[in-house]
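Novice: below are the sequence and a predicted model; questions follow.
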Amino acid sequence: MTPVPRRLWLTSAALAALAPARLLAQKKSELPLPALGSAVPLAPAPLLLGGEFQPAQAEGKALVLYWWASWCPFCAQQSPEMQKLWESQQGKGLQMLALSIDKTPEPAVAYLRKKGYTFPAAWLSPELAKVYPKPEGLPVTVVRGKDGRVAQAEKGQLFPEDVAQLAKWI
């Protein structure tokens, strides 16, 4: 067995000691990305800026599911690109449901208003999380294809060209 270099061991031990217990517990409970080709069930979702997402809206259309948070720096980089995608593709058959994982809906609403985002966004309440469980990572982007199955699944920040490429699923 190869010994672990002392510096690596000390770094790992220090990081583990600094990690809050709730983050470690959260990691254990988070799900992997959904498998390509797996079915994506839908449910109605009240939207943060008014209205409601209805599953019928996504029938026969591509649906982008986007888990994000108002406090996430990577989401702050990706969200403007998601807004551009929404503005350019909503009339062409693309549907979107952004799911805020903020602890309460108020910060998410304030963030959407401050940034001027109009993409459909809901707060991931405990009830809604039963239908739309958040995969590990943040942000997370999953494309539900026209057939209702996962066509693409990504965790972590997508770059502008990657977000623009989501339109290929229309």
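Specialist: All right, it came through fine.
Novice: all contacts plus neighbour counts: C-alpha atoms, from now on.
Specialist: Will do.
Novice: now the helices for this protein?
Specialist: 6-18, 21-29, 73-89, 105-115, 126-131, 160-165 (DSSP state H).
Novice: okay, which residue is most central for the protein?
Specialist: Nearest to the mean C-alpha position of the chain, by CA atoms, centre = their mean, lies residue 67 at 1.8 Å.
Novice: hmm, back to that, with residue 48 as the reference, name the closest of the helices of the chain.
Specialist: Judged by CA to CA, the one of the helices of the chain that comes nearest to residue 48 is helix 105-115, at 6.0 Å.
Novice: got the buried residues for the closest one?
Specialist: 108-109, 112 (16 or more other CA atoms under 10 Å).
Novice: give me the number of residues near residue 140?
Specialist: 22 (other CA atoms under 10 Å).
Novice: repeat for residue 135
Specialist: Number of residues near residue 135 (other CA under 10 Å) recorded here: 20.
Novice: ok, it - contacts?
Specialist: Applying CA atoms under 8 Å, 6 or more residues apart in numbering to residue 135 gives the contacts 30-34.
Novice: list the contacts for the spatially closest residue to it that is not a sequence neighbour?
Specialist: Once flanking residues are discounted, residue 135 sits nearest to residue 31: 4.6 Å by CA to CA, 6 or more residues apart in numbering. Residues near residue 31 by CA under 8 Å, 6+ apart: 133-136.
Novice: roughly how far does residue 31 sit from residue 155?
Specialist: Using CA to CA, to the nearest Å, we find residue 31 at a distance of 11 Å from residue 155.
Novice: structure two is appended below for comparative analysis:
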Amino acid sequence: MSKNIAYGLGILLVALMLYLGLITNSQQENVAGLSAGKKAPDFTLKTLDGKEVSLKDYRGKVVLLNFWATWCPPCREEMPLFVRMYEKYKDKGFEILAVSTDSSLEPVKKFVKEYRINFPVLYDDKNVVSLYGIQGLPTSFLIDRDGVILKVRLGEYKEIEKDLKEVL
């Protein structure tokens, strides 16, 4: 009897893992209707020092648009990689716009200093989060030189360098 229960629980666990995997994959490919091949919606946000930045200002560049927060462990994990990628590829037309979803600016400023972030960090009033249909953090959009979404990534973007080598 206990073998049957263990076998049944094993099947249930595998089914649950497959189901959750399908949900995660669909979110990576299609966050709020924004998927590869669609135009990235334009927006204007302010940097931490108050300068206005619009996505359209970056046409002609490959842009990583990253939604993150200081309290998010995977966000904290991927940020050093983004700093390295920006240093390595900025001269080839690569830009990063990091959109903070934190509720206040102070932890963001501290984070930027601590992690030596060398690209624009923008502060969102939640309008752009809604516009892009962000459902989890981190979420990244790799956008081509014409403003078209190439990749949508929910979770840590570990394969960023491979993707950059394909488009730069």
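Specialist: Nice, I can see it. Every value quoted in this text rests on a predicted model; they were computed, and no experiment measured them.
Novice: if we can go back for a sec, from the contacts of residue 31 of structure 1, list the buried ones, please.
Specialist: Buried by 16+ other CA under 10 Å: 133-136, out of the contacts of residue 31 of structure 1.
Novice: what's the closest of the contacts of residue 135 of structure 1 to residue 9 of structure 1?
Specialist: Nearest member of those to residue 9 of structure 1, counting by CA to CA, is residue 30, at 25.9 Å.
Novice: what about the equivalent of residue 123 of structure 1 over in structure 2, how many neighbours?
Specialist: Superposed on structure 2 with TM-score structural alignment, residue 123 of structure 1 falls opposite residue 123. When neighbours are counted by other CA under 10 Å, residue 123 of structure 2 registers 23.
Novice: the nearest residue to residue 123 of structure 2 once chain neighbours are set aside: what's it in contact with?
Specialist: Spatially, and ignoring its direct neighbours in sequence, residue 123 of structure 2 is nearest to residue 100 (5.1 Å; CA to CA, 6+ apart). Residue 100 of structure 2 makes contact with 67-70, 108, 121-124 under the criterion CA under 8 Å, 6+ apart.
Novice: one more pass at 6 Å, please.
Specialist: Applying CA atoms under 6 Å, 6 or more residues apart in numbering, we find residue 100 of structure 2 in contact with 68-69, 123.
Novice: in strands, which of those residues appear?
Specialist: Mapping these onto strands (DSSP state E) picks out 68, 123.
Novice: filter the contacts of residue 100 of structure 2 by whether they're kept in structure 1.
Specialist: Retained in structure 1 (both residues aligned by TM-score structural alignment, their matches' CA atoms under 6 Å) from the contacts of residue 100 of structure 2: 68-69, 123.
Novice: tell me the one of the residues you listed nearest residue 81 of structure 2?
Specialist: Looking across those and measuring by CA to CA, the closest to residue 81 of structure 2 is residue 68, at 13.9 Å.
Novice: wait, the closest one touches residue 139, no?
Specialist: No: the pair residue 68 of structure 2 / residue 139 is not scored as a contact, 7.0 Å apart, by CA atoms under 6 Å.
Novice: count the neighbours of residue 7 of structure 2 for me.
Specialist: Every residue meeting other CA under 10 Å relative to residue 7 of structure 2 is counted, giving 12.
Novice: what helix or strand is it located in?
Specialist: Element membership for residue 7 of structure 2, per DSSP states H and E: helix 2-29.
Novice: hang on, the earlier thing: tell me the one of the contacts of residue 100 of structure 2 nearest residue 56 of structure 2?
Specialist: Using CA to CA, residue 123 comes nearest to residue 56 of structure 2 of those, at 17.0 Å.
Novice: can you pull the contacts of the closest residue to residue 60 of structure 2 other than its chain neighbours?
Specialist: Of all residues beyond its chain neighbours, the one nearest residue 60 of structure 2 is residue 145 (4.2 Å), with distances taken as CA to CA, 6+ apart. Residues counted as contacts of residue 145 of structure 2 (CA under 6 Å, 6+ apart) are 59-62.
Novice: ok, those in structure 1, which still hold?
Specialist: By both residues aligned by TM-score structural alignment, their matches' CA under 6 Å, these still in contact after alignment to structure 1 are 60-62.
Novice: buried ones among those residues?
Specialist: Neighbour counting with 16+ other CA under 10 Å marks 61-62 as buried within those.
Novice: can you put the kept ones among the contacts of residue 145 of structure 2 in a markdown table and add distance to residue 26 of structure 2?
Specialist: Formatted as a markdown table, those follow (distance: CA to CA, whole Å):
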| residue | distance to residue 26 of structure 2 |
| --- | --- |
| 60 | 29 |
| 61 | 27 |
| 62 | 24 |
